[in-house]
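Engineer: Give me a model of this one.
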Amino acid sequence: MSEDTQSPETPESPETPAESGKPVIQYDDFDKLDLRVGKVTEVADHPNADKLLVLKVDLGSETRQIIAGIRGHYSPEALLGRDIVMVTNLAPRKMRGLESNGMLIAAVAQTDEKSDVVVLTTEKPVPPGTPLLVGHERTPLPLAGWRGTRSMSIRKTQQLGCRSSCCGTFWALRVSLTRWGRSPTTQNIWQNLCGAA
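Structural biologist: Predicted structure coming up:
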């Protein structure tokens, strides 16, 4: 597409790994992250910081407090009740006097005028505490209150379900379920969880 016909609102393509300046890591390094779906149950402005929000997140077996630098991009009301994706095994960290016990996942779309923060959420409800697995299948962890188990894999796609689009990148959640001894097909998973054909 020529520069004359390109939409001015289209974000620039994200940097390649080499351009980002970050080192290449091994798969095992990334696999150390414990990524889970959590439901936001409370949101408030940080009392000591203009750019921070304080979130309480239900992870199924426990509720965590996390601090996120997204004030100005999201109001507390806009986040309340959302199913977000977060890193749950980060070491606790004090942020302007309040402890944060995790980190939500978000993308930043950069345009000439401003940066727009997009929090990664699920398109349809997912039980709090559901783990996300990256790139391969493994034995999923049990979920409290479920007769079966549920696991997730995250992968790049430009077509299917549960996606947050930012900088031209789409992420989809592919869910494999084992419930009451049943193993639904991938197509049924997309239809039931993500509403995709």
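Engineer: from here on, contacts and neighbour counts on C-alpha atoms
Structural biologist: Noted.
Engineer: Can you classify the closest residue to Leu173 other than its chain neighbours by secondary structure?
Structural biologist: Distance criterion Cα to Cα, 6 or more residues apart in numbering; nearest residue to Leu173, sequence neighbours excluded, is Ile154 at 5.0 Å. Under DSSP: H, G, I helix; E, B strand; the rest coil, Ile154 falls in the strand class.
Engineer: and Ile154, how many residues sit next to it?
Structural biologist: Applying other Cα atoms under 10 Å, we find 15 other residues in the vicinity of Ile154.
Engineer: From Glu42, how far out is Leu98?
Structural biologist: Distance of Leu98 to Glu42, computed by Cα to Cα, to the nearest Å: 15 Å.
Engineer: ok, how many other residues are close to Val117?
Structural biologist: Neighbour count of Val117, defined by other Cα under 10 Å: 18.
Engineer: To compare with the earlier structure, here is another sequence to fold:
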Amino acid sequence: MSSNIKENIKMDILSKIDIRVGEIISVEDIEKSDKMVKLIVDFGTFNRTILVGMKKEREKPSEIVGHQALFVVNLAPKKMFGEVSEGMLFDIGYEDGIIPVLAMPEKPVPNGSRAG
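Structural biologist: Now for the predicted structure:
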């Protein structure tokens, strides 16, 4: 793990990132990719498709169905492997070279609840 801390930012930059709790309602394989899966995530008032590179990190990616996790929901959509990703899973560990785990609320909260 790196002990290097990224450069300081001002609060107004952080406040632009929309991080919300979503419940993972399905995980689908993306056959054209050796690492990507497609998540359908329920944010309470809307659902999003979010592509995640976890195929090589988990023996059974579908084990996360039904779990709540944190997601960035205001990234510009990005097309990959014929699918459009509408956000990003906020996980823990990837940047440090360990097998990532979900960033999850300690107890259930309403889908769509904002972090911050």
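Engineer: After superposing, what score do the chains get?
Structural biologist: After superposition, the two chains reach a TM-score (TM-score structural alignment, normalised by the length of structure 2) of 0.88; 114 aligned residues with a Cα RMSD of 1.7 Å.
Engineer: ok so, going back, and the residue nearest to Leu173 of structure 1, what pairs with it in structure 2?
Structural biologist: In structure 2, no residue is matched to Ile154 of structure 1 (TM-score structural alignment).
Engineer: again, but for Ala172 of structure 1
Structural biologist: In structure 2, no residue is matched to Ala172 of structure 1 (TM-score structural alignment).
Engineer: give me the element Ala172 of structure 1 is part of.
Structural biologist: For Ala172 of structure 1, the element it lies in under DSSP states H and E is strand 171-178.
Engineer: Any idea how far that strand is from the middle of the chain?
Structural biologist: On the basis of Cα atoms, centre = their mean, to the nearest Å, strand 171-178 of structure 1 is displaced by 13 Å from the centre of the chain it belongs to.
Engineer: what range in structure 2 does the following helix or strand past it sit on?
Structural biologist: Sequence order places helix 186-189 as the next helix or strand after strand 171-178 of structure 1, per DSSP H and E. Structural correspondence for helix 186-189 of structure 1: none found in structure 2, per TM-score structural alignment.
Engineer: So for helix 186-189 of structure 1, what gets flagged as buried?
Structural biologist: Going by neighbour count (16 or more other Cα atoms under 10 Å), the buried part of helix 186-189 of structure 1 is Ile189.
Engineer: same question, stretch 78-87 of structure 1
Structural biologist: For stretch 78-87 of structure 1, a neighbour-count test (16+ other Cα under 10 Å) marks 79-80, 82-87 as buried.
Engineer: how about the residues you listed in a markdown table, adding distance to Asp29 of structure 1?
Structural biologist: Below are the buried residues of stretch 78-87 of structure 1 laid out as a markdown table (distance: Cα to Cα, whole Å):
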| residue | distance to Asp29 of structure 1 |
| --- | --- |
| Leu79 | 30 |
| Leu80 | 32 |
| Arg82 | 29 |
| Asp83 | 26 |
| Ile84 | 23 |
| Val85 | 19 |
| Met86 | 17 |
| Val87 | 14 |
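Engineer: out of the residues you listed, who's nearest Lys32 of structure 1?
Structural biologist: Val87 (10.2 Å; Cα to Cα).
Engineer: Just give the number of residues close to Ser151 of structure 1.
Structural biologist: For Ser151 of structure 1, the neighbour count with other Cα under 10 Å is 21.
Engineer: What ranges does structure 1 have for its helices?
Structural biologist: 17-20, 27-30, 76-79, 186-189 (DSSP state H).
Engineer: Residues in contact with the first one: which ones?
Structural biologist: I take that to be helix 17-20 of structure 1. For helix 17-20 of structure 1, the surrounding residues in contact (Cα atoms under 8 Å, 6 or more residues apart in numbering) are 23-24.
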